[in-house]
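K.L.:
predicted structure and sequence below. I'll ask about it afterward.
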Amino acid sequence: MIRLFKHYISYNVVLLSLIDLVLLALAGEAAWRLRVGQIGVSVGNLSDRVLELGGFAGVVWLAMIAVGTYGPEALRSIRFATARLLVAVSLGVLAISLMNLVLPGSALWRSVLLYAMAIAIVALVLNRLLAGRMLGVEAFRRTIVVLGAGERAKRLQRLSQRADSGFAVGGFVAMGDSPASIETAVPRESISDLGQFVERVGASEVVLALQERRNALPLKDLLKVKTKGVHVNDFSSFLERETGRVDLDTLNPSWLIFSDGFSAGRRLSSLGKRLFDIVVSLVILVIGLPLIVVFAVIIKLESKGPAFFRQTRVGLYGQTFQIPKLRSMRTDAEAAGVKWADKDDPRITRVGRLIRKVRIDELPQVWSVLKGEMSFVGPRPEVPAFVVDLEKELPFYAERHVVKPGITGWAQINYPYGASIEDARHKLEYDLYYAKNYTPFLDILILLQTARVILWPDGAR
């Protein structure tokens, strides 16, 4: 895994994305040469169009990130990847065409963009086919040694067997701290030198997966491994890195206190985030106002009652605020008290179902962003009644309120809509990861991938 601004990205994704970026620039150049050759115009100097080619590659590449072409399913299935690539390249080319209307004089003519689009799609699909057949997923996986053979070790074994896993287990070492759940685990007593064992299996990392660490840390073994240049990691930190969430099953206060995260150095980032929220919310409110008005009228025509509704939510540091939304349910939806929306919830109107799918009901929340009660990115704000119940049921739930709530968030792009305590637990793991590892880079990544959730609204309710 490569760590970029406190966020981990697997080597295979980084390598694949860099190759894609180069291929996109080459596709733009090939399209230019093809088109000018057809009309008998001089090709010209590459330096004269290098910015345009870079812009084409960059815009399409960002669109690829946004629609999820580097997600687990896209890396496993060429059919899925091709569908996403078609959408991404089309969106990128459309964005460049719109920019050319504002900034004319670009070498990226519409005919050149059409050729570049076709060449890029073919090149990107071939890149995935060749990478999958020549290298395979295993070529990008790191090898680890797991100290422990209990239930924690079993979880790592299951995680390593996933198609999108970034690591493979070279060996399990039974430390005698608990009954073994891994039949192939090697007893520690049969290994004369753990450092040599780690070198022999070619491991680059050792993960401590003991069931009970108190007074049981194999300090001499860990010191031997560490002095050989092999990274040593604890179970909770390893899971956080590999899954992009904080594992509540193994989380304890001491780990939160001593692990990296919640840095005070992000004050400058928070200022930049607030400036971004103000500028973008003003732009969206101006551009989106006609859309809000149109759907407000449609809502009024379909059912009696106000087009908008306001609901109390819990925000930063547990303070409450009023959140505005376009009404998507009947006016008597909360007559019996607030509750989570179910699949095919009868309280949702026909128009409400549409605006929920495409997230138009969220547009008025931009006003809360402008006021500073929310941000564009952050944990979703919950109803106070839900928060009271969830704080009783879920440990560390209050810690998600150390950052401003958002319209979109890390949990929203990684976990489908949930309407139960168990769903709330899974989403909390992603929210804690965001609160702990927040950086502007992570915000940008979330904003880009929100497009995937909007285009393919599998979890919208």
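P.N.:
Perfect, I can see it now.
K.L.:
only C-alpha atoms from now on, for both contacts and neighbour counts.
P.N.:
OK.
K.L.:
show me where the stretch 201-350 of the chain has its helices.
P.N.:
Using DSSP state H, counting those that start in this stretch, the helices of the stretch 201-350 of the chain run over 219-227, 235-243, 253-258, 267-302, 350-357.
K.L.:
what segments of the chain are strands?
P.N.:
2-4, 7-9, 142-147, 167-174, 186-187, 205-208, 231-234, 308-314, 320-326, 375-377, 406-408 (DSSP state E).
K.L.:
now render these as CSV, adding distance to Val366 and mean neighbour count.
P.N.:
Below are the strands of the chain laid out as CSV (distance: least, C-alpha to C-alpha, whole Å; neighbours: other C-alpha atoms under 10 Å):
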stretch, distance to Val366, mean neighbour count
strand 2-4, 29, 12
strand 7-9, 27, 16
strand 142-147, 43, 23
strand 167-174, 41, 22
strand 186-187, 57, 16
strand 205-208, 43, 24
strand 231-234, 40, 16
strand 308-314, 13, 17
strand 320-326, 9, 19
strand 375-377, 8, 26
strand 406-408, 8, 21
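K.L.:
in a markdown table: the helices of the stretch 201-350 of the chain, plus distance to Phe386.
P.N.:
Below are those laid out as a markdown table (distance: least, C-alpha to C-alpha, whole Å):
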| stretch | distance to Phe386 |
| --- | --- |
| helix 219-227 | 44 |
| helix 235-243 | 26 |
| helix 253-258 | 24 |
| helix 267-302 | 27 |
| helix 350-357 | 21 |
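K.L.:
and of those, who's closest to Val13?
P.N.:
helix 235-243 (13.2 Å; C-alpha to C-alpha).
K.L.:
what comes up buried for the closest one?
P.N.:
For helix 235-243, a neighbour-count test (16 or more other C-alpha atoms under 10 Å) marks Phe235, Ser236, Ser237, Phe238, Leu239, Glu240, Arg241, Glu242 as buried.
K.L.:
nearest to Ala424, out of the helices of the stretch 201-350 of the chain?
P.N.:
helix 235-243 (16.9 Å).
K.L.:
next one: Asp277 from Pro457, what distance?
P.N.:
Noted for Asp277: a distance of 24 Å to Pro457, by C-alpha to C-alpha, to the nearest Å.
K.L.:
more neighbours, the two?
P.N.:
Asp277 (21 against 17; other C-alpha atoms under 10 Å).
K.L.:
show the end-to-end separation of stretch 358-371, please.
P.N.:
24 Å.
K.L.:
try this one side by side with the last:
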Amino acid sequence: MKMKRALDLVLVLCGAIVWVPVLTVAALAVLIGTGRPVLYRSMRRIDDGQVVRIVKFRTMVKNAEKLVNRDVVPVENQVRFLNIPADSPLYTSVGRLLERCGITELPQFVHVIRGQMSIIGNRPLPENVMRCLREEYADADDRFLTKAGLTGPAQLVGRDVLTDAERLRLEGAYCRACIQGYSVRLDLAILLATVGIVIGIKKGLDYQGVLDLIERHSRRRRTVEIRRAERALPATVDAAEVAGQ
């Protein structure tokens, strides 16, 4: 999707005046507050066939990944996504602040620049979480029909609010909407809503509200394509008539 890639690059470059200073201050806060390493690296699936070592700010104690992961934590209440509660003692004080401000994923702009991820898309996941999801949901891999992103439809509701089935349905719906006819307006709507929610000027959407958002922009895209086809039809007909004379 060349248009989606172009939007990513435009947003990254134009937004650098904001995200570069924020990233720098956040990195210093982690370094001063909790020491090294500043970044947390983890192997994550980012599309339907690629697993890479992604980076994010370290927001937890240094051995957190050994204490809490889907291989050692049993599935409870049918929740197969591994959602660590915001009040978990594993979070450092600086890390909890970064999470609250939505800054944790900023280092992943490097993956966006490389073309490995998109700004808007479903979050990368560890392979052990994906294996766990596949045990219950045959279509779990549909969430990777498009590249993973820094924020996506599930983040407009909140991962802790959604059931696994609801989250997978939202994520699959977004990917299918992009494949059937990519909409710049949909990605911008998700991005603006995310920013509004993070800075507290917009309330989070509910599950149905996000589904409606995806469908609304998908329908608008289809309408635009139909109108373009209708406008092109007379020219095609005229050309055919001329050719036949």
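P.N.:
Yep, that arrived. Note that the structure is a prediction, hence the values are computed from the model and not measured.
K.L.:
of all the helices of the stretch 201-350 of the first structure, which lies closest to Arg35 of the first structure?
P.N.:
Using C-alpha to C-alpha, the helices of the stretch 201-350 of the first structure put helix 267-302 closest to Arg35 of the first structure, at 36.1 Å.
K.L.:
re earlier: Throw the strands of the first structure into JSON lines and include distance to Ile421 of the first structure, thanks.
P.N.:
Below are those laid out as JSON lines (distance: least, C-alpha to C-alpha, whole Å):
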{"stretch": "strand 2-4", "distance to Ile421 of the first structure": "32"}
{"stretch": "strand 7-9", "distance to Ile421 of the first structure": "27"}
{"stretch": "strand 142-147", "distance to Ile421 of the first structure": "32"}
{"stretch": "strand 167-174", "distance to Ile421 of the first structure": "31"}
{"stretch": "strand 186-187", "distance to Ile421 of the first structure": "39"}
{"stretch": "strand 205-208", "distance to Ile421 of the first structure": "30"}
{"stretch": "strand 231-234", "distance to Ile421 of the first structure": "28"}
{"stretch": "strand 308-314", "distance to Ile421 of the first structure": "17"}
{"stretch": "strand 320-326", "distance to Ile421 of the first structure": "21"}
{"stretch": "strand 375-377", "distance to Ile421 of the first structure": "23"}
{"stretch": "strand 406-408", "distance to Ile421 of the first structure": "20"}
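K.L.:
nearest to Ala435 of the first structure, out of those strands?
P.N.:
strand 375-377 (10.8 Å).
K.L.:
average distance between that closest one and the second structure?
P.N.:
Superposed on the second structure, strand 375-377 of the first structure shows a mean distance to its aligned partners of 0.7 Å (mean C-alpha distance after the TM-score superposition for the first structure).
K.L.:
can you name the residues of the second structure that that strand overlays?
P.N.:
Under TM-score structural alignment, the match for strand 375-377 of the first structure in the second structure covers residues 118-120.
K.L.:
hmm, who's touching the matching stretch?
P.N.:
4-5, 8, 109, 111-112, 147-152, 187, 190-191 (C-alpha atoms under 8 Å, 6 or more residues apart in numbering).
K.L.:
filter these down to the buried ones, PyMOL style.
P.N.:
The PyMOL selection below is limited to those of those classed as buried (16+ other C-alpha under 10 Å):
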select buried, resi 4+8+109+111+112+147+148+149+150+151+152+187+190+191
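K.L.:
pull the most distant pair out of the contacts of stretch 118-120 of the second structure.
P.N.:
Top of the distance list for those (C-alpha to C-alpha): His111 and Ile190, 19.3 Å.
K.L.:
quick one on the thing from earlier: who wins for proximity to Met99 of the first structure among the strands of the first structure?
P.N.:
Closest among the strands of the first structure, once you apply C-alpha to C-alpha, is strand 375-377, at 24.3 Å.
K.L.:
what about the residue lying closest to Leu113 of the first structure once chain neighbours are set aside, how many neighbours?
P.N.:
Residue nearest to Leu113 of the first structure in three dimensions, not counting chain neighbours: Val93, with 6.6 Å by C-alpha to C-alpha, 6 or more residues apart in numbering. Counted with other C-alpha under 10 Å, the neighbours of Val93 of the first structure add up to 22.
K.L.:
what does Arg359 of the first structure give?
P.N.:
When neighbours are counted by other C-alpha under 10 Å, Arg359 of the first structure comes out with 17.
K.L.:
who touches the aligned partner of it in the second structure in this structure?
P.N.:
Using TM-score structural alignment, the partner of Arg359 of the first structure in the second structure is Gly102. Counting by C-alpha under 8 Å, 6+ apart, Gly102 of the second structure touches Val198.
K.L.:
and the closest residue to Glu105 of the second structure other than its chain neighbours, how far from Gly196 of the second structure?
P.N.:
Closest residue to Glu105 of the second structure apart from its sequence neighbours, by C-alpha to C-alpha, 6+ apart: Lys56 at 5.1 Å. Using C-alpha to C-alpha, we find Lys56 of the second structure at a distance of 22 Å from Gly196 of the second structure.
K.L.:
my guess is Leu363 of the first structure contacts Phe308. True?
P.N.:
No - using C-alpha atoms under 8 Å, Leu363 of the first structure is not in contact with Phe308; the gap is 11.0 Å.
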